[in-house]
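Participant: based on what follows, work out the 3D shape:
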Amino acid sequence: MDNRITIEVAQDGNIEQCRELCNELMAFQKANAQLRPELFDAMNFDTRMKRSYERALASQVLVAKEDGVPVGYAFSTIDDISQSRHAYPDWAPRAEQGAYLGFYPDWDDLPDKAGCLNNLYIRDGYRHLGLGSKLFGMAMDWLDGFRDADVVFIFVSNGNEAALNFYLSRGFAFSHDVFGGFIQATYRRRT
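Facilitator: Here you go, the predicted model:
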């Protein structure tokens, strides 16, 4: 990793510094989506990252910077999923009648709390420096610190095969299609 790049933990709720990067991520996901790209029009920093940050039981935002300018970030949460297992965000496509295709699988042993790596994004021009692996590792270390959340989910937008393969190569397994394949869910259980 380039020695001009630093990684900081956002303190005191200072997530606004990720606004531009988060909006770039949503545009990147829309550009690569093969299924319903128009749904990304309703997704941005305020509707996705800020809302998730405010609702989480615990959260961590790692910000990679070059000369003080954000160039990447990782956003992770610990969430109480006992009440939101069957929730549909406003932007989500509706399931076929009788079929539930939401965020979480219908496992009998699905815990009440789960970790989630919500966003991992590196600005173009900074990819292939090992920054994604570094942010991923730091996020996983933080998530692994929560003993009562023994499963971590990562939700990958359709069309982002590089991200899906990145997570699968790091010990995550495919769980299920979310919202009819709009998102692919991966998971890892604590061993």
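
Participant: from now on I want contacts and neighbour counts done on CA atoms only, so please keep to that.
Facilitator: Will do.

Participant: separation between the most centrally placed residue in the chain and Gly68?
Facilitator: Centroid-nearest residue in the chain, with Cα atoms, centre = their mean: Asn118, separated by 1.9 Å. Going from Asn118 to Gly68 by Cα to Cα, to the nearest Å gives 23 Å.

Participant: same deal with Asp41?
Facilitator: 29 Å.

Participant: likewise for Asp2?
Facilitator: Distance, Asp2 to Gly68, by Cα to Cα: 14 Å.

Participant: the residue nearest to the centre of the chain: what's it in contact with?
Facilitator: Neighbouring residues of Asn118 by Cα atoms under 8 Å, 6 or more residues apart in numbering: 49, 74-77, 154-155.

Participant: likewise for Thr6?
Facilitator: 64-66.

Participant: mind putting those into TSV with secondary structure, neighbour count and distance to Thr191?
Facilitator: Output for the contacts of Thr6, formatted as TSV (DSSP: H, G, I helix; E, B strand; the rest coil; neighbours: other Cα atoms under 10 Å; distance: Cα to Cα, whole Å):
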residue	secondary structure	neighbour count	distance to Thr191
Ala64	strand	25	29
Lys65	strand	16	33
Glu66	strand	15	36
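
Participant: could you also give me the structure for this second sequence? I'd like to compare it with the first:
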Amino acid sequence: MTNITIEVVTDGNIEPCRELCDELMAFQQSRAVMAPEVFDRMNFNTRMRRSYDSALHKHVLIVRDGGVPVGYAFSTIDDVEQGEDKLPAWAPNQDPAVSKGFYPDWVMLPKRIGFLSNLYLRDGYRSMGLGSKLFAMSMEWLESFPEVELLFIYVSNGNEDALDFYLKHGFTYSHEVFGGFIKAVYKKLDR
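Facilitator: Here you go, the predicted model:
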């Protein structure tokens, strides 16, 4: 832990995040109190790669220790249509009459929404302020889009530490997604 750097991915190569993303999915599964088996279908290809490839704008930060990836943050800007609330294939309950999706019904959705999709650090790197640094850099990027008025972060069930972190950093609880499998937090940007 002597040569820690944070780099912005500018060439589209997110492969250094593959192992880290898979570790994040395993970490979330280990914490899950509801439907942990759903995480069996989640990995770099089904979550990060798919989201990265389909995003309107994307931002990836990689933390390296001596050149070795030890953490990352992944954010996107996406266009959203009012009433659009796709239920992904990995969702634990795909009946829209029973399971609330990603977006709340309490707000008229703006056309563009910003998302902090992943923030992960390996054990041994979580108490060094790196998470706060990745979060701040991600927020700076997300807030740089003048047409983005709303930000969301989705926290997996059982990951109360992450939920508390985002609430302490200016986000507000919004709603449960898929019957509590995920908790959504949001932040409205003053524009």
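
Participant: ok so, going back, among the contacts of Asn118 of structure 1, name the ones in strands.
Facilitator: Members of the contacts of Asn118 of structure 1 lying in strands (criterion: DSSP state E): 74-77, 154-155.

Participant: dump those into a markdown table; add distance to Arg94 of structure 1 and neighbour count as well.
Facilitator: Output for these, formatted as a markdown table (distance: Cα to Cα, whole Å; neighbours: other Cα atoms under 10 Å):
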| residue | distance to Arg94 of structure 1 | neighbour count |
| --- | --- | --- |
| Ala74 | 28 | 24 |
| Phe75 | 26 | 25 |
| Ser76 | 26 | 27 |
| Thr77 | 25 | 24 |
| Ile154 | 21 | 24 |
| Phe155 | 17 | 25 |
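
Participant: now flag whichever of these is closest to Ala92 of structure 1.
Facilitator: Proximity of those to Ala92 of structure 1 (Cα to Cα) peaks at Phe155, which lies at 13.3 Å.

Participant: doesn't Ile183 make contact with the closest one?
Facilitator: Yes - counting by Cα atoms under 8 Å, Ile183 is a contact partner of Phe155 of structure 1 at 6.2 Å.

Participant: contact partners of stretch 75-88 of structure 1?
Facilitator: With Cα under 8 Å, 6+ apart as the test, stretch 75-88 of structure 1 has contacts from 49, 52-53, 55-62, 100, 102-104, 111-120, 139, 143, 149.

Participant: which among those end up buried?
Facilitator: 49, 52-53, 56, 59-62, 100, 102-104, 113-120, 139, 143, 149 (16 or more other Cα atoms under 10 Å).

Participant: in helices, which of the residues you listed fall?
Facilitator: Among those, the ones falling in helices (DSSP state H) are 52-53, 139, 143.

Participant: these into CSV, with extra columns for distance to Gly13 of structure 1?
Facilitator: CSV is the format used below for those (distance: Cα to Cα, whole Å):
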residue, distance to Gly13 of structure 1
Ser52, 12
Tyr53, 9
Ala139, 17
Leu143, 18
